[in-house]
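Colleague: model the following, please.
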Amino acid sequence: MNFVIDWLTFFLIEQPEGEGGAKHVRMSRFLSGDEYQKSELRPFLDGEFARIAKRKVEPNPKSEASPTKLGRFVLEEGHPLESNPNYALLQRLLAAETPGESREPCQELVQSYLRTSQVRGGVLLVVRTRLETLDDRYVFILKCDFEQKTAIITDEHSLIANVNMAISAKNMKSLMYPHMVEQGMNDPYHVKIHQFSHARYFEEFMRFIEYPQTLTQLVSEEVLSLARQHIEYVYPEETEERLRAEEEIELIAASPKRELAEKWEHDTVMEAAQIITERQPEAELKFKLDHMQVRALLADYGINLHIAKTNGRYVVLLEGDTLQFERGVSPVEFAKPKSLHEVISEIEERSRSCSAAPPAADPDDRPPWE
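Modeller: Below is the predicted model:
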């Protein structure tokens, strides 16, 4: 996959007074395709455009921290795609055939970028490209932050020389439009954005682009919807029990940490899990049993992962064909597995001993109101 560069715009962004200083463009340069081929930018960016185009992206990222996302243009109901300011600007960049024609939309873009909070100094590149074998045109917006404490090797006397404004393509942020679904198939409704930074300013400067819900958010909404349907089925009338159950669901939705509710029968849980996994096969199941972390797929529940209870204590049973260990070696790796019945007997015996009744409290220790 080879990209031909039609034109490239180079902006050097400075923030002279530290993090709180006003950012400004210190230098800009507009290059034609021929000028780009003769410049030092060509070996610097060599292979980056194909790498960005091939980078995989999911319709719904697994988490908010996913570096690569698909953005969709925000549209008011009844309005055409052209009414979105970000779409209109990207279309002007796509339509610009020469560096001169790109000057005005590029200036608008960099000014929008400078107005975004938390933007850091560095180099902003706007590039129009096309595939060598096709006539499809693409706009790439690239940002390289300044590298800290960078030096070059000099000679045996001075050894190194400090560099104040070094950039690297290693953690380069990128936006590609239109989204290339596959070579020869483009999606004009989406942009592909990539950034590793915890600050999401490379998303924020395109204010009229929205990003999809994460897989976790989608699954959570589906679970809550199924829970509300279950409440309506169990309590068809507006009773106190129904109101109490609905309040509990809202508390669960708002709580970052939750304990096992113990409300649904196993078959009900399996039916709900099947509905979700049919739509989201990769939906995860993560929970903590005391200090032990368990991570599996939701599809594993009831098949490879089981939850039980004995004498007030929870038991999680995992089953599979292989058992692998990583990193540090432990004596557990040499264990001969016990039979399942033997383990269950030991668990039940230990649970009974732990749940033995505590000694009666001394009468003198009783509260005064008894």
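
Colleague: contacts, neighbours, all on C-alpha from now
Modeller: OK.

Colleague: what is the burial count for E326?
Modeller: Other residues lying near E326 total 6 when counted by other C-alpha atoms under 10 Å.

Colleague: I should have written I13 there, sorry.
Modeller: 22.

Colleague: how about I141?
Modeller: By other C-alpha under 10 Å, 19 other residues sit near I141.

Colleague: ok, P85 next?
Modeller: Using other C-alpha under 10 Å, the number of residues around P85 comes to 16.

Colleague: ok, the closest residue to it other than its chain neighbours - contacts?
Modeller: Once flanking residues are discounted, P85 sits nearest to F208: 6.9 Å by C-alpha to C-alpha, 6 or more residues apart in numbering. With contacts defined as C-alpha atoms under 8 Å, 6 or more residues apart in numbering, F208 is in contact with F73, V74, N84, P85, N86.

Colleague: K338 too?
Modeller: Counting by C-alpha under 8 Å, 6+ apart, K338 has no contacts.

Colleague: can you tell me the SS state at the residue lying closest to D136 once chain neighbours are set aside?
Modeller: Closest residue to D136 apart from its sequence neighbours, by C-alpha to C-alpha, 6+ apart: R130 at 5.5 Å. Assigned with DSSP: H, G, I helix; E, B strand; the rest coil, R130 falls in the strand class.

Colleague: in this structure R130 contacts W7, no?
Modeller: No: using C-alpha atoms under 8 Å, R130 is not in contact with W7, being 10.4 Å away.

Colleague: the two: who's more crowded?
Modeller: W7 (22 against 17).

Colleague: could you double-check that N171 lies in contact with F196?
Modeller: Yes: in this structure N171 lies within contact range of F196 using C-alpha under 8 Å: 6.8 Å.

Colleague: T150 contacts V163, correct?
Modeller: Yes: between T150 and V163 there is a contact under C-alpha under 8 Å: 5.5 Å.

Colleague: in this protein, where's the longest helix?
Modeller: helix 215-234 (DSSP state H).

Colleague: buried residues, that one. List them.
Modeller: Going by neighbour count (16 or more other C-alpha atoms under 10 Å), the buried part of helix 215-234 is L215, T216, Q217, L218, V219, E222, V223, L226, A227, R228, I231.

Colleague: please report how far the third one lies from V223.
Modeller: When you say that, I think you mean Q217. 10 Å (C-alpha to C-alpha, to the nearest Å).

Colleague: which residues of the stretch 151-300 of the chain fall in strands?
Modeller: Secondary structure of the stretch 151-300 of the chain by DSSP state E, counting those that start in this stretch: the strands cover 160-163, 173-177, 179-182, 185-187, 190-194, 209-210, 284-289, 292-297.

Colleague: I have a second one here; can you model it like the first so I can compare?
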Amino acid sequence: MDFTVEYLSFFVIQTEGSDRHFKHYKTLDREAYAGSELKEFLDGEFTRIIKRKVEKHPNSEQPPTKIGRFLIEPGYDLASNPNYSLFHRLRAEPTKDYFFGCADELVRTYMNASAMRGGALIIARARAERVSSEPFVFVMKCDFEPKIARISDEHSLITHVEMAINAKNMKSIQYPHMQEEGMLDEWELKVHQASHARYFEDFLKYISYEKSMPEIISHQVFDMVQEYMDNKWQGGRSSRQGYGASDGNGWSAGGGRGSEGMQNAAAYEGWDAGPSVGNSTDGERGAADEEPMGSTMDAGTVDTNWTAGAHEPEPGSFRDGDPYQAIHGETASEDYAESPIRLPVHASAEQAREAKELELWAASDKRNLQEKWSTEQVIEASQRLIEEKPELELKFKLDDVLVKAKLADFGDTLHIAQVGGRYVLLLEGDAFRFEKGFSPVELLAPESLEDVVRRIGSKPVKPPELY
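Modeller: Reported below is the predicted structural model:
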């Protein structure tokens, strides 16, 4: 994939403690870039950025590459977003001087990012005629590399190189995002930063990022837990949208987010992320509010209790004055959604105790089996998640044994039971496969399941551990 660079601005950023400043070295046009040393340095980087794979809903919580989407206030068009406006002008400016003016504006915006490092910031406009006649804007940042030296002579051996950069750990922004070859989306850009520090994406204040699959699944499971509590303790009274009728055991069939989970989980209160793609329709992404574009907001805050696009408060919700409170006895506040379990004011002590147990469970990184739902309830709940992501992983430990499977395997080929006060994990399949390393287990003639269960049941029960 050959790129033709139309304009490129090269800046150097230096930081000394809290002091930070930048210098514009040069802005190149097509002819100047073709004959520069920078062309060899960046050769292949544009193609590498374009072809870098990215998922709308990544499987990890901190993926190196993300899709960002411009936020707008309901009722306004895309041009009202300052970040979009700047990138649009970088794509459209007709002369080198105008391009430099926009690049300078972007660098000044970047200088306000938190925890930024010194290095070279390169802003380029380039075309790849084979895939699209439209230009791309690339923002590339190479941090200064410490302790870089070159071989000098037999006396001094090495000479330290100041302000050294390389393209290996380059951070980048590509606009617009190309979903497929030749298919550009002006609402989206692609951000790559292979480090835990997120400052390279932080300087774009009016960009939203889709939630990762672990975050989406967590929200959906919390919805199911709230549904379970509502139906168990309130006779089926539902405080969230989409809950069905209870089966009498604190569970309702057909409720929860359903197939709209991934769309609704990505909605940001008071902002519209523009027309959605795929199967979603216009207006599903954003909920209307009155936060102006220029004010301070946290683009990572998600209102999981307000369906995207629903401008009116749901009956019986906080927004409608329903007397709910956090389980610690506090009145409802703007951050009520942080607690996964909500209780009515006059909740019983037993109800509050169970809610507290579930809250502690939800807040823990290492969790135990809760023993609250039947196998059928777990299968039904899992099915809602599997409908959206069939390959959803199930991973847990039984004592020190790590088990990796698919969530869809539970209740089919993977079973959990109790025998004699101990947990038993049953895996069924047609054949074993042993790989590296031999063991006597490979010579086993399996006994019957009944004999195994009888042997497990005859084991003495371990006394509880004292702390």
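
Colleague: who are the contact partners of I151 of the second structure?
Modeller: L157, I158, T159.

Colleague: for those residues, which one is nearest D2 of the second structure?
Modeller: T159 (36.3 Å; C-alpha to C-alpha).

Colleague: tally of neighbours for the counterpart of that closest one in the first structure?
Modeller: Using TM-score structural alignment, the partner of T159 of the second structure in the first structure is A161. Neighbour count for A161 of the first structure, taken as other C-alpha under 10 Å: 12.

Colleague: and the aligned partner of V401 of the second structure in the first structure, how many neighbours?
Modeller: Using TM-score structural alignment, the equivalent of V401 of the second structure in the first structure is M292. By other C-alpha under 10 Å, the residues close to M292 of the first structure number 7.

Colleague: give me the distance between M292 of the first structure and I344 of the first structure.
Modeller: From M292 of the first structure to I344 of the first structure the distance is 19 Å (C-alpha to C-alpha).

Colleague: give me the three-state assignment for the equivalent of S112 of the first structure over in the second structure.
Modeller: Using TM-score structural alignment as the criterion, S112 of the first structure maps onto T109 of the second structure. Of the three states, T109 of the second structure takes helix under three-state DSSP.

Colleague: so Y189 of the first structure is in contact with F73, correct?
Modeller: Yes: at 6.3 Å, Y189 of the first structure counts as touching F73 under the criterion of C-alpha under 8 Å.

Colleague: with the second structure overlaid, how far apart is the longest helix of the first structure on average?
Modeller: Its matched residues in the second structure lie on average 2.0 Å from helix 215-234 of the first structure after superposition (mean C-alpha distance after the TM-score superposition for the first structure).

Colleague: what does K23 of the second structure correspond to in the first structure?
Modeller: So, by TM-score structural alignment, K23 of the second structure is matched to R26.

Colleague: for that match, give me its contacts.
Modeller: R26 of the first structure touches F11, L12, I13, E14, counting by C-alpha under 8 Å, 6+ apart.

Colleague: tell me which of those residues persist in the second structure.
Modeller: Retained contacts for the contacts of R26 of the first structure in the second structure, judged by both residues aligned by TM-score structural alignment, their matches' C-alpha atoms under 8 Å, are F11, L12, I13.

Colleague: now, which of those residues sits nearest F30 of the first structure?
Modeller: Out of those, the member with the shortest distance to F30 of the first structure (by C-alpha to C-alpha) is F11, at 9.0 Å.

Colleague: how much space separates the closest one from P99 of the first structure?
Modeller: 13 Å.

Colleague: then E76 of the first structure?
Modeller: 33 Å.

Colleague: higher neighbour count, those two?
Modeller: Neighbours of E76 of the first structure and P99, each counted by other C-alpha under 10 Å, are more numerous for P99; the result is 20 against 10.

Colleague: the more buried one -> the second structure?
Modeller: So, by TM-score structural alignment, P99 of the first structure is matched to K96.

Colleague: wait, that match touches E31, no?
Modeller: No: using C-alpha under 8 Å, K96 of the second structure is not in contact with E31; the gap is 11.8 Å.

Colleague: which stretches of the stretch 51-200 of the second structure form helices?
Modeller: All helices of the stretch 51-200 of the second structure, identified by DSSP state H, counting those that start in this stretch, fall at 82-92, 96-110, 199-202.

Colleague: just the stretch 201-350 of the first structure next, same as before
Modeller: Using DSSP H, counting those that start in this stretch, helices in the stretch 201-350 of the first structure cover 201-204, 215-234, 240-254, 266-279, 340-354.

Colleague: so the shortest one corresponds to what in the second structure?
Modeller: Per the alignment by TM-score structural alignment, helix 201-204 of the first structure matches residues 199-202 in the second structure.

Colleague: with the first structure overlaid, how far apart is the matching stretch on average?
Modeller: Counting by mean C-alpha distance after the TM-score superposition for the first structure, stretch 199-202 of the second structure comes out at 0.6 Å.

Colleague: contacting residues around that stretch?
Modeller: Contact with stretch 199-202 of the second structure is made by Y110, A113, S114, A115, M116, K171, V191, Q193, as judged by C-alpha under 8 Å, 6+ apart.

Colleague: returning to what we had before: now the contacts of I151 of the second structure in TSV, with distance to K356 of the second structure?
Modeller: Below are those laid out as TSV (distance: C-alpha to C-alpha, whole Å):
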residue	distance to K356 of the second structure
L157	66
I158	63
T159	62
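
Colleague: out of those residues, which comes closest to L38 of the second structure?
Modeller: T159 (22.6 Å).

Colleague: do you know how far that closest one is from F41 of the second structure?
Modeller: Taken as C-alpha to C-alpha, the span from T159 of the second structure to F41 of the second structure is 21 Å.

Colleague: what's the matching residue for G411 of the second structure over in the first structure?
Modeller: Aligned by TM-score structural alignment, G411 of the second structure pairs with G302 of the first structure.

Colleague: from Y233 of the first structure, how far off is its match?
Modeller: Taken as C-alpha to C-alpha, the span from G302 of the first structure to Y233 of the first structure is 24 Å.

Colleague: now T310 of the first structure
Modeller: 30 Å.

Colleague: how about the nearest residue to G100 of the first structure once chain neighbours are set aside, secondary structure?
Modeller: In space, and not counting its chain neighbours, G100 of the first structure is closest to F30: 7.8 Å by C-alpha to C-alpha, 6+ apart. Classification of F30 of the first structure by three-state DSSP places it in strand.
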